[in-house]
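> for reference, the sequence and a predicted model appear below.
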Amino acid sequence: GRCLLMLEGHQASVSACTWSPDARRLLSGSNDKSLRVWDAESGRCLLTLEGHRAKVYACGWSPDGRRLLSGSGDKSLRLWDAENGRCLRTLEGHQAKVYACAWSPDGQRLLSGSNDNSLRVWDAENGHCLRTLEGHQDRVTACAWSLDGRRLLSGSRDNSLRVWDTESGRCLLVATLVGPGESATFDGDQQRVLWASAKAWRHLGWRVHDPAAGRLRILPAEFFGPLPTD
């Protein structure tokens, strides 16, 4: 539990952070509208990425570590070169703040979630919006891809999780939760979903396919309770 490094440089709260695929660098996004790339060993700031016109709420590395993705309160996403910090492309289409973003496992597509209650799937090369996913009744605060890229996961302030088919955009599953959360991801075996909020966490099990119902089926929560404090 010892603190190894303290990375300082942002001028406002840090709202997002993530590791590079090779674990040699870190990426952070801040309310100061910037992102920073850090050396994970020395803690030195390698790059400062500026261009967003509002708070940065989400960020991520491409699977090959060559590009960065960010989502902001200015309603846009930006793609960046991870080596020189140059903005490669601005993705626009959401009608409100972008709270979540994620790369597909093959690095060819992007996923974003917004305060406009929708998700969007984007082409990572040309920035075109490929699909808009609608169904949530409140802001989308979390999103993720399955490891095989065939399914999408979203979490919302409407107290629900949704699983979507990537190709058709069809909603496969809606799981109602006890409260809103801020983070959602698939478990390693892709049979469970991990969901976390500021006050609690939940581990949900679900079957890939229910032949009788012809759709995904949610299983009971394995555990639910306060977040660990130590």
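Everything's here; your move. As the structure is a prediction and not an experimental result, all values here were calculated from the model.
> okay, CA-based contacts and neighbour counts for the rest of this
Fine.
> check contacts around the closest residue to Ser154 other than its chain neighbours.
Spatially, and ignoring its direct neighbours in sequence, Ser154 is nearest to Cys143 (4.3 Å; C-alpha to C-alpha, 6 or more residues apart in numbering). Applying C-alpha atoms under 8 Å, 6 or more residues apart in numbering to Cys143 gives the contacts 100-102, 111-113, 152-155, 183-185.
> can you tell me how far Ala58 is from Asn31?
11 Å (C-alpha to C-alpha, to the nearest Å).
> and for those two, which residues touch both?
Common neighbours of Ala58 and Asn31, counting by C-alpha under 8 Å, 6+ apart, are Ser15.
> of those two, who's got more company?
Neighbour count, other C-alpha atoms under 10 Å: between Ala58 and Asn31, Ala58 has more, with 28 against 19.
> which of the helices or strands spans that one?
strand 56-61 (DSSP states H and E).
> what sits up against that strand?
The contact list for strand 56-61 (C-alpha under 8 Å, 6+ apart) reads 15-21, 27-35, 67-73, 98-103.
> let's bring in a second one:
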Amino acid sequence: MQPYQRLTGHSKDVSYCAWSPDSSMLLTCSTEPDNLKLWDVSTGTCKHDLRKHDDQVTSCAWLPDGNHFVSGAMTKSISILLWNIDGSMLHKWSGPRVMDLAVNREGTLMYAICSEKKIWAYDLTDKTTQALWSIQETDPITSISLTLDDRYALVNLQTAQELHLWDLENKVLVHKYVGHNHLRYVLRSCFGGINQRFVVSGSEGMLGLLLANLVNWCRELAMNILRN
């Protein structure tokens, strides 16, 4: 197997990437300050080197139209930016340092997890600077994933070493998943399988422990989805 393309241009580690809806473009974030790049996958060329944040860009997410995307950073003055694929900045939000972002299927809502241990919801239709609402968590959050129907969010809690499944419609914690190790690094999780019947998460150290718990996680998540 040979690499399809080799994308070169970041001077430090690539910490995050996001494919466009049609897989023709790729966004990459680096650990170097203020570095977000948009790539043409077919040619391997960098279309835009986007530098409007004041600090490390931690995350990015596409809107479903494939013509817009958002990026989050560790700076409070410009924590989230909305972009056009032509490289122009369309809107900015100031607030807590952002760790991860997610956008719903309609492109109307954006969810951000931040250094204040909260999940924030923003309206992308009128681009108000204030969040619509927030959910307070107990520990630092490192990632967020949405179900296909956008009703549930799965988040990783670092020091608690738990995954939390939130009902975003009712702002209710549905379930907690335990069994993985998460103390030091940024770990991410996602849904998988037919009808997203299981969840999977990275783990520090023992991969076998993570895989052993997938059976229980799958069963528990399916039961919760059926109940709701």
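Nice, I can see it. Predicted model, so just to flag it, every value in this text is computed and none were measured.
> which of the contacts of Cys143 of the first structure fall in strands?
100-102, 111-113, 152-155, 183-185 (DSSP state E).
> including neighbour count and distance to Trp195 of the first structure, could these go into TSV?
Putting these into TSV (neighbours: other C-alpha atoms under 10 Å; distance: C-alpha to C-alpha, whole Å) gives the following:
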residue	neighbour count	distance to Trp195 of the first structure
Ala100	30	14
Cys101	26	16
Ala102	24	16
Leu111	24	18
Ser112	29	17
Gly113	31	16
Leu152	25	14
Leu153	23	11
Ser154	27	10
Gly155	31	8
Ser183	19	6
Ala184	22	5
Thr185	20	7
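> which of these lies closest to Glu125 of the first structure?
Proximity of those to Glu125 of the first structure (C-alpha to C-alpha) peaks at Leu111, which lies at 13.3 Å.
> that closest one reaches Trp122, doesn't it?
Yes - in this structure, Leu111 of the first structure is within contact of Trp122 by C-alpha atoms under 8 Å, at 6.3 Å.
> equivalent range in the second structure for stretch 35-49 of the first structure?
The alignment of stretch 35-49 of the first structure onto the second structure (TM-score structural alignment) covers residues 36-50.
> compute the first-to-last residue distance for that stretch.
Chord length of stretch 36-50 of the second structure, first to last residue, is 5 Å (C-alpha to C-alpha).
> for the second structure, what spans make up the helices?
Assigned by DSSP state H, the second structure shows helices spanning 207-227.
> OK, contacts around the equivalent of Gly202 of the second structure over in the first structure?
Under the alignment (TM-score structural alignment), Gly202 of the second structure pairs with Ala196 in the first structure. Shown in contact with Ala196 of the first structure (C-alpha under 8 Å, 6+ apart): 181-184, 202.
> closest to Ser42 of the first structure among those?
Nearest to Ser42 of the first structure, judged by C-alpha to C-alpha, of the contacts of Ala196 of the first structure is Ser183 at 28.4 Å.
> isn't the closest one right up against Ala142?
Yes - the criterion here is C-alpha under 8 Å, and Ser183 of the first structure meets it with Ala142 at 5.1 Å.
> need the overlap of contacts for those two.
Joint contacts of Ser183 of the first structure and Ala142 (C-alpha under 8 Å, 6+ apart) are Gly155.
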